[in-house]
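Novice: Sequence first, predicted coordinates after that:
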Amino acid sequence: MALCTASQFQNLTLFGVSALSFSTSSHLNLSFNVAAEQNHYAKNVTGLDVCEVIITYTHPGYNDEVNTIVWLPKAENWLGRFLGAGGGGWVTGAENSTLAWAASEGFAVATTDGGHLAESPVQDWALLSPGNINWIPLQNFASTTLDEAATLGKAVAEAYYGMKPLYSYWNGCSTGGRQGHMMAQRYPDQYDGILASASAMQWGQMLMQEGWPQAIMNDLKLYPTNCELEAVRLAAIEACDGLDGVEDGIITLPGQCNFDPSTKVGQSYYCSLTKANTTITEAAATIAKWTWKGATSSRNESLWYGLDVGASFLADAATTCSANGTCTGAPLGFFDIWVRYFLTMDPEFDMSTVNVSVFSKLFHQSVNRYDSIIGTSDIDLTYFKEAGGKLITWHGLADSLIAPNTTVDYAQQVYERDPGAGEYYRFFEAPGVDHCGGGSGWFPGSGLQSLIDWVEKGVAPTRLGAQTQTGAVKRSADLCLWPKSLHFVSGDINAADSFECR
């Protein structure tokens, strides 16, 4: 690791930025137990040696400070590939465990902090003062630093290994998925292949959708308990589980599920929180229906998609209850921050006042004010196509944070605009998988290899290999290229060849 010195990289420059410092560290014999996340299966990384390079820079006139972090495996372990690693939530970049996984797979890998450290909450940088958005760090988070990290990361790899990366890839989920789509839309020449799953794209609509159940609860003054809503979810799975030909605890075809939760009102269930039996109320049935229906304006116009049937309610539709049984809404943090800091620009704003009427106005502001900055909704991928890029996306149908139809909507528009989009853009649905993973369904942890095969060998994926991550028995399935869906044919329900796409 003798080449891991700051002087090796100090001649690197990038138009529009001014370097503040270059630092390097040799990390030897690293070990990480990496969970199944960011589009890959769990892995126990041991004996990893990397050179870490951190480039700290500013955009002159912006008064910001951004860090691009690059991990470089030993030259004999590098496979000639570069990887950009995405973030999650309001965090722009990846954790060290993600970088370790990538380096252990032979990638030179880069990420960015976007100008604000992961431990620095968005509340610290969102506003210059109440009523005044801090636009520069938002722009850095949305797009600018992602492009810069790709350019700098590849330059660092070239300086270290003495040759340019042969191929460049992006890998990310949620915010990382949005970032991947942003790269394809705005910086189409940076990556040969992009794996962008459960994407937080169509940002203005997506974030508001996460708060829709809270708005309808405030409007109707109905706040069912979390246990009730979970009982409704389980009843829905029982009702619609078999639509794909097998009852296995997974709803594969949520769009065909016509379950009416009102039919379960009065049904008894056991609540593990209270350790008591109780019954499903009409309030729970009503909120479940509205959550599935999706955001609706005060004029009864459809605004955005709801969660799929079978997804947990306990993120978007969570409540909190006092000892006397009185319950109130518990808005998801992402939605809460978006409304208070970016829409009302008032950290003291009372979220309990967000009823359907207020929600409708905020929804319009959310899209109108921010779509050009962070919306990530551009369906014109012409330049990505011309650059030879390939993009794979997948979305778990049991996603409890981002409605899967957010991705379906985007894919439909891409294919309507270009019927030949399958040459460079492919979408797969993952039944039973929650946000970026989890749930009882099939998680496609080998998606990055499918992307590599598409880019480097020209083998376009028609199926995406996936496995369950829970339960004593691992089940396999090959996810279907949208718009086809998995259907059980016959045989072992744990085997991929027992299912077909139709």
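Specialist: All right, it came through fine. Numbering: from 1, shown residues only.
Novice: From now on I want contacts and neighbour counts done on CA atoms only, so please keep to that.
Specialist: Noted.
Novice: what's the spacing between the residue nearest the centre of the chain and Phe82?
Specialist: Nearest residue to the geometric centre of the chain (Cα atoms, centre = their mean): Ser174, 1.0 Å. Here the criterion is Cα to Cα, to the nearest Å. By it, Ser174 lies 21 Å from Phe82.
Novice: Tell me which residues touch the closest residue to Phe22 other than its chain neighbours, please.
Specialist: Using Cα to Cα, 6 or more residues apart in numbering and skipping the chain neighbours, the partner closest in space to Phe22 is Ile55 (4.8 Å). Residues in contact with Ile55 (Cα atoms under 8 Å, 6 or more residues apart in numbering) are Ala19, Leu20, Ser21, Phe22, Ser23, Asn67, Thr68, Ile69.
Novice: Make a markdown table from those residues and add neighbour count, distance to Thr225 and secondary structure to it.
Specialist: As requested, the contacts of Ile55 are exported to a markdown table (neighbours: other Cα atoms under 10 Å; distance: Cα to Cα, whole Å; DSSP: H, G, I helix; E, B strand; the rest coil):
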| residue | neighbour count | distance to Thr225 | secondary structure |
| --- | --- | --- | --- |
| Ala19 | 19 | 53 | strand |
| Leu20 | 12 | 52 | strand |
| Ser21 | 12 | 52 | strand |
| Phe22 | 20 | 52 | strand |
| Ser23 | 16 | 51 | strand |
| Asn67 | 25 | 43 | strand |
| Thr68 | 24 | 44 | strand |
| Ile69 | 25 | 44 | strand |
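Novice: ok, and here's another one to check against it:
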Amino acid sequence: MPEFPALQSNSLRAGLAPLAGAAFVVIGSTAIAGECSVEGIPTLPDVKVLSAEPGTEPAPHCRVIGRIGTETEFQLLLPDEWNGKFVMGGSGGFAGNFDNAAVDYRNVVADGWATVSTDTGHKGSNIVASWALNNLERQVSFGFQAVHRTAVTSKAILADYYGSESQRNLFFGCSRGGGQALIVAQRSPNVFDGIYAGAPAYSWTKEMAGRWTHDAQIMFPDSTQISTPVIDGEALGILGAAIMEQCDGLDGLVDGVLNDPRQCDFDVATLTCGDSTSTQCLTPEQVVAANAIYSDAEFGGATWPGTPMGAELPGNPLGWLIWITGGHIEGAGIDFHPGAEESAFEEPPIPNARWGFTTQLMKHFFYSDPEWTYDGYDFTGYDHHAARLGPTLDADNPDLSAFRANGGKLIIDNGWMDGSLTAYGTIDYYERVMEFDPTAREDVRLFVRPGVTHCNGGPGPDGTNYIAALEAWLDTGVAPDQLDAPYVDPRTRQPNGKGGRIICAHPSVVTYDGAGEADDPSSFSCEVPE
């Protein structure tokens, strides 16, 4: 067992009785966790422990399932050899299960971290929202309450079970979990020391309801015909190849990665059939649709930016094919989120993930009408419902002063090749944080990763250890201007021996020196574009 003399509670250091209800013993300076049973987990107000069972993988631990209030359930993993630290893992999509981004992305339990995840107050597929229909309690639990209550409950259990409060508290989430990360930074500023918000789903009303409905109308104008998008697989391949042909080498390397897609000024109209001499062309309707996806969209008095160029190639596992175009195939599911477990719940037919999320959100949150469709929808009434739901669902407040005042550090990131949550939207939130208070850069960093898709994956190196980066920042007080980005095995998240590159804190951009090895970090530097 590890030694944690600095972690012992005052009562333990004094040789007194342990905290009430604790089931641990102390041998010298070594803390030994208590009995893994329902009786061994402390009793807390409005919390019911449903089960507590020993587990062996990836390291010996106690798996606790509990319920807070009426139906918010959580899964807390308590390692037998605790490192004195706690990390909460965010969920994906509409949640409904115990997906834990910290466990999926890093082997945190084997490293000694206690970790928790929550279903956010309901059970179901994470691309279905029927549970929210006319149920304000569930909507509020999903929006922000479940994450806060789960975090503080877990920290109380830890303090009793191990006899010491956790000495470091992190939140690690991507996608919906990235939005949850921003929620706790804004709404629960005293709960976590360090927070990682990857590809944050932070604006459910503007991006996922408004922007994605706009995109669904473009790609599938008839909501009952979802098998073939306006931009089909062939057109998608033509579009992606043409963009790469013109822009891939702008950064000095022809490698399937655009280090900064903002440099790419490709004109989609040059692919219009009839205007082009090539047979590799797009119909006028397809050109209009592509330009609409790339451009800012206006709807119901709101605006949201488009998708960066570079995520079109059909080989991109989490690019346009999964999120924007696609097409419904009978019996085929959509693996839209890294690490998500296969759903045991029934899912409706959907052509792509954006389409699925926006139609579920509009039916069950916005209009409380399971029969709602976007056919003929002109966003009348959108602004009213967005204003009503925004305070519950959105995490767009740029004021992080309370979190920062407690010494909190926040890392935000997005992949440039993400076909889901546009990097432009993430950049916009970060820049609003800086506009609100320019000193926030002392405690907040944004990394936009070239060649990385949704959360991870893609042709770029995606192995940055953000948990280690947060710890180093908290330990030293030195904010990271660049981080290592090794190539990793997608299953184990361990370096695969193929080298890597770096990633840069915004507004700096990864810049190739023009001579070095393409997979050697020393060949790259961080430069602010002119």
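Specialist: Perfect, I can see it now. Just so we're clear, the structure is a prediction, and the values are computed from it rather than from any experiment.
Novice: contacting residues around the residue nearest to the centre of the first structure?
Specialist: Counted by Cα under 8 Å, 6+ apart, Ser174 of the first structure has contacts Gly87, Gly88, Gly89, Ala196, Ser197, Ala198, Ser199, Ala200, His435, Cys436.
Novice: for Ala235 of the second structure, same thing?
Specialist: Per Cα under 8 Å, 6+ apart, neighbours of Ala235 of the second structure: Cys281, Leu282, Gln286.
Novice: Narrow those residues to those in helices?
Specialist: Gln286 (DSSP state H).
Novice: Dump the contacts of Ala235 of the second structure into CSV; add neighbour count and distance to Tyr512 of the second structure as well.
Specialist: Below are those laid out as CSV (neighbours: other Cα atoms under 10 Å; distance: Cα to Cα, whole Å):
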residue, neighbour count, distance to Tyr512 of the second structure
Cys281, 23, 32
Leu282, 25, 33
Gln286, 25, 34
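Novice: Now flag whichever of the contacts of Ala235 of the second structure is closest to Glu35 of the second structure.
Specialist: Gln286 (62.3 Å; Cα to Cα).
Novice: three-state assignment of the closest residue to Val49 of the second structure other than its chain neighbours?
Specialist: Take Val49 of the second structure and drop its neighbours on the chain: the residue closest to it by Cα to Cα, 6+ apart is Gly66, 4.3 Å away. Using DSSP: H, G, I helix; E, B strand; the rest coil, the structure places Gly66 of the second structure in strand.
Novice: Just tell me what Gly66 of the second structure corresponds to in the first structure.
Specialist: Under the alignment (TM-score structural alignment), Gly66 of the second structure maps onto Ile55 of the first structure.
Novice: What residues sit buried inside the longest helix seen in the second structure?
Specialist: With secondary structure taken from DSSP H, the second structure has its longest helix at helix 146-162. Neighbour counts over helix 146-162 of the second structure (16 or more other Cα atoms under 10 Å) mark 146-151, 153-162 as buried.
Novice: Check which helices and strands that helix sits against.
Specialist: Packing partners of helix 146-162 of the second structure (3 or more Cα pairs under 8 Å, 6 or more residues apart in numbering; DSSP states H and E): strand 72-79, strand 114-118, helix 176-187.
Novice: By how much does it deviate from the first structure on average?
Specialist: Its matched residues in the first structure lie on average 1.2 Å from helix 146-162 of the second structure after superposition (mean Cα distance after the TM-score superposition for the first structure).
Novice: Tell me which helix or strand comes right after that helix.
Specialist: For helix 146-162 of the second structure, the following helix or strand on the C-terminal side (DSSP states H and E) is strand 168-174.
Novice: quick one, that next one and helix 176-187 angle?
Specialist: 130 degrees (axes from the mean of the first three to the mean of the last three Cα atoms, to 10 degrees).
Novice: residues contacting Ser372 of the first structure?
Specialist: With Cα under 8 Å, 6+ apart, Ser372 of the first structure has no contacts at all.
Novice: swap the cut-off to 10 Å and go again
Specialist: Residues near Ser372 of the first structure by Cα atoms under 10 Å, 6 or more residues apart in numbering: Asp378.
Novice: same deal with the one 3 residues further on?
Specialist: Counting by Cα under 10 Å, 6+ apart, Gly375 of the first structure makes contact with 142, 178, 182, 200-206, 366-369.
Novice: I'd like to know which of these are buried.
Specialist: Using 16+ other Cα under 10 Å, the buried ones in the contacts of Gly375 of the first structure are Ala142, Arg178, Met182, Ala200, Met201, Gln202, Trp203, Gly204, Gln205, Met206, Ser366, Val367.
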